[in-house]
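K.L.:
no sequence on this one, just coordinates:
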């Protein structure tokens, strides 16, 4: 088990650090390569939607049925929709404290340094809160099956990089400090391994197939909600909505091929 813990935690940490890579890229790349941003967001949404419905949720249902009989399916589905409700509640809490995490692209407000600074901070807070359960989701999946965790890690990296840019750009334009904008993105990214550690410390004593079944179901719900509420709307905001649809389909296709290679049901 120790080997699985180290491997999965290492993967989660590397994925978290890619948000800082996004910050560095924001100093090099054209501020908004909108097509790239749109495709990367929708591509990762396609991966997350496909893997949730085709692998994570079915595995959660199977684990619950093996341990609780045919009623286990309903417990798993309760966890799935519960995961969505938890994420929706977190969104509401974030919005109550000001700022909407979806409105990242406000670079046209060049004269409003104070507005940009608040936007960068609120984006950072919102994304940090999202990263805690996302880190736990990746880590837990890796503990159970690293072959499923790796494609999920790729999906998270694909949206971590543009999210790193989303945090970094407003902070950089409002403060003029590359160091500050980099540190914001780095801290937010590190919330993923932090979520993994916190979840492991609280849950490791209770690890069982039943707990994994519930966690997998909740994780699938979280990933579907984040894809539908965050990734796809953001992607469509940056480009023609067809680009977003094509990106999502491409993500699903890549995930289908990857899962066929891994022979994972």
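P.N.:
Nice, thanks for sending it over. These figures come from a predicted structure and were not determined experimentally.

K.L.:
from here on, contacts and neighbour counts on C-alpha atoms
P.N.:
Noted.

K.L.:
contacting residues around stretch 178-193?
P.N.:
9, 12-13, 15-20, 22-24, 124-125, 127-129, 131-136, 160, 164, 167-169, 171-172 (CA atoms under 8 Å, 6 or more residues apart in numbering).

K.L.:
hey, which helix is longest across this structure?
P.N.:
helix 113-144 (DSSP state H).

K.L.:
how about that one, which residues are buried there?
P.N.:
Residues of helix 113-144 classed as buried by neighbour count (16 or more other CA atoms under 10 Å): 113, 116-144.

K.L.:
work out the gap between the helix or strand just after that helix and the centre of the chain.
P.N.:
For helix 113-144, the following helix or strand on the C-terminal side (DSSP states H and E) is helix 146-175. On the basis of CA atoms, centre = their mean, to the nearest Å, helix 146-175 sits 8 Å off its chain's mean C-alpha point.

K.L.:
count of residues packed around residue 31?
P.N.:
Using other CA atoms under 10 Å, residue 31 has 14 other residues around it.

K.L.:
now do the SS call for it.
P.N.:
coil (DSSP: H, G, I helix; E, B strand; the rest coil).

K.L.:
find the nearest non-adjacent residue to it, please.
P.N.:
Nearest in space to residue 31, with sequence neighbours left out and distances taken as CA to CA, 6 or more residues apart in numbering, is residue 169 at 7.7 Å.

K.L.:
number of nearby residues for the one you found?
P.N.:
Neighbours of residue 169 under the rule other CA under 10 Å: 26.

K.L.:
right, and it touches residue 24 too?
P.N.:
No - using CA atoms under 8 Å, residue 169 makes no contact with residue 24, being 10.2 Å away.

K.L.:
still on that earlier bit, how near is the residue nearest to residue 31 to residue 21?
P.N.:
Using CA to CA, to the nearest Å, residue 169 is found at 13 Å from residue 21.

K.L.:
all helices of the stretch 151-265 of the chain, in order?
P.N.:
Ranges of helices in the stretch 151-265 of the chain, per DSSP state H, counting those that start in this stretch, are 178-203, 209-226, 232-238, 241-261.

K.L.:
do you know which of those helices lies nearest residue 68?
P.N.:
Proximity to residue 68, assessed across the helices of the stretch 151-265 of the chain by CA to CA, is greatest for helix 209-226 (8.2 Å).

K.L.:
elements contacting that closest one?
P.N.:
Using 3 or more CA pairs under 8 Å, 6 or more residues apart in numbering; DSSP states H and E, the elements in contact with helix 209-226 are helix 34-51, helix 57-68, helix 72-96, helix 113-144.

K.L.:
got another one to weigh against that:
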């Protein structure tokens, strides 16, 4: 692990962000590749994976994003909370707006429950767009943290950025699985199901590059950018991940998965920062 961290310290932060999110995209594809071996998904395992995803995202939002954002903010006392509050609220509102506009359908939801503007798009596209919503703030978070570390700003480290990328990658595995398996169950070919599953994470490298470049170019926005990513991720967890994990008969499994995901991400962030 030290060798990986040292490698990322030697290269350009924007390139580092790109490589890290190509890794997270790869794990999404790996999860989607399960469609070549299975036709149906075990709901108990799936709900546990969704819970794990939520735990990782909540832990990453605090340990990797919000806490460093507060630390980097100028001023003292309540004044120090102003940039994180603005960034966090703006990030949540940004995802709220996308959720209302972008047509999408959550996993295990009926077509009558699709969200966003009305469209005749096929269920496969709507499922892919739902997971894509998750991945926008995740890619942005990785990019912003690599940019902050590359700029040498206090509270941001390459180790912490690597830890975040690993955590995001781990929870991307079930996301690829979550798109591909329902499509396969509906009769779509294995190859098409895989392609839709892995495409859901294509936005992560793009968002990461934008985030890293923006922070390096406009360093004063960093506390806002970190908190923006945190707010967006928390909105996704509350609006989508947790409700999806609680729709079946395995709510306890989902809750334990959430706790495990939080513990894993916290350990990675503290251990590698």
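P.N.:
Done, it's in. Keep in mind the model is a prediction, meaning the values are calculated, not measured.

K.L.:
TM value for the aligned chains?
P.N.:
Overlay of the two chains. TM-score (TM-score structural alignment, normalised by the length of the first structure): 0.80; 247 aligned residues with a CA RMSD of 2.8 Å.

K.L.:
run the angle between the longest helix of the first structure and helix 178-203 for me.
P.N.:
Relative orientation of helix 113-144 of the first structure and helix 178-203, computed by axes from the mean of the first three to the mean of the last three CA atoms, to 10 degrees: 40 degrees.

K.L.:
by how many degrees do helix 113-144 of the first structure and helix 72-96 diverge?
P.N.:
160 degrees.

K.L.:
what's the local residue count around the aligned residue in the first structure for residue 26 of the second structure?
P.N.:
Counting by TM-score structural alignment, residue 26 of the second structure corresponds to residue 17 in the first structure. Look at residue 17 of the first structure: counted by other CA under 10 Å, it has 23 neighbours.

K.L.:
residue 17 of the first structure: helix or strand, and which one exactly?
P.N.:
helix 2-28.

K.L.:
for that helix, which helices and strands make contact with it?
P.N.:
Counting by 3+ CA pairs under 8 Å, 6+ apart, helix 2-28 of the first structure packs on helix 113-144, helix 146-175, helix 178-203.

K.L.:
mean offset of the second one relative to the second structure (after superposition)
P.N.:
To tie it back to what came earlier, the one meant is helix 146-175 of the first structure. Once fitted to the second structure, helix 146-175 of the first structure is off its aligned match by 3.1 Å on average (mean CA distance after the TM-score superposition for the first structure).

K.L.:
same for that helix, what does it pack against?
P.N.:
Going by 3+ CA pairs under 8 Å, 6+ apart, helix 146-175 of the first structure lies up against helix 2-28, helix 34-51, helix 113-144, helix 178-203, helix 241-261.

K.L.:
export the ones you listed as a markdown table, with columns for distance to residue 229 of the first structure.
P.N.:
Compiled in a markdown table, these are given as follows (distance: least, CA to CA, whole Å):
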| stretch | distance to residue 229 of the first structure |
| --- | --- |
| helix 2-28 | 20 |
| helix 34-51 | 10 |
| helix 113-144 | 12 |
| helix 178-203 | 19 |
| helix 241-261 | 14 |
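
K.L.:
nearest to residue 223 of the first structure among the ones you listed would be which one?
P.N.:
Between those, helix 34-51 lies closest to residue 223 of the first structure; by CA to CA that is 6.1 Å.

K.L.:
what range does the closest one cover in the second structure?
P.N.:
Per the alignment by TM-score structural alignment, helix 34-51 of the first structure matches residues 43-60 in the second structure.

K.L.:
show me which residues of the matching stretch are buried.
P.N.:
For stretch 43-60 of the second structure, by 16+ other CA under 10 Å, it's 44, 46-60.

K.L.:
next one: stretch 70-87 of the second structure
P.N.:
For stretch 70-87 of the second structure, using 16+ other CA under 10 Å, the buried residues are 70, 72-73, 80-87.

K.L.:
identify the farthest-apart pair in the residues you listed.
P.N.:
Greatest spacing in the buried residues of stretch 70-87 of the second structure, by CA to CA: 72 and 86 (14.1 Å).

K.L.:
how near is whichever residue in the first structure pairs up with residue 239 of the second structure to residue 53 of the first structure?
P.N.:
In the first structure, the residue matched to residue 239 of the second structure (TM-score structural alignment) is residue 229. Using CA to CA, we find residue 229 of the first structure at a distance of 17 Å from residue 53 of the first structure.

K.L.:
do the same with residue 75 of the first structure
P.N.:
For residue 75 of the first structure, the distance to residue 53 of the first structure - CA to CA - is 16 Å.

K.L.:
same check on residue 137 of the first structure?
P.N.:
For residue 137 of the first structure relative to residue 53 of the first structure (CA to CA), the value is 15 Å.

K.L.:
cool, residue 125 of the first structure as well?
P.N.:
29 Å.

K.L.:
over to residue 139 of the first structure?
P.N.:
For residue 139 of the first structure, the distance to residue 53 of the first structure - CA to CA - is 19 Å.

K.L.:
now residue 136 of the first structure
P.N.:
For residue 136 of the first structure, the distance to residue 53 of the first structure - CA to CA - is 19 Å.

K.L.:
ok so, going back, quick one: closest of the helices of the stretch 151-265 of the first structure to residue 148 of the first structure.
P.N.:
helix 241-261 (7.8 Å).

K.L.:
flag every buried residue along the closest one.
P.N.:
Neighbour-count burial for helix 241-261 of the first structure flags 241, 243-245, 247-256, 258-259 (criterion: 16+ other CA under 10 Å).

K.L.:
now stretch 229-247 of the second structure
P.N.:
229-237, 240-242, 244-246.
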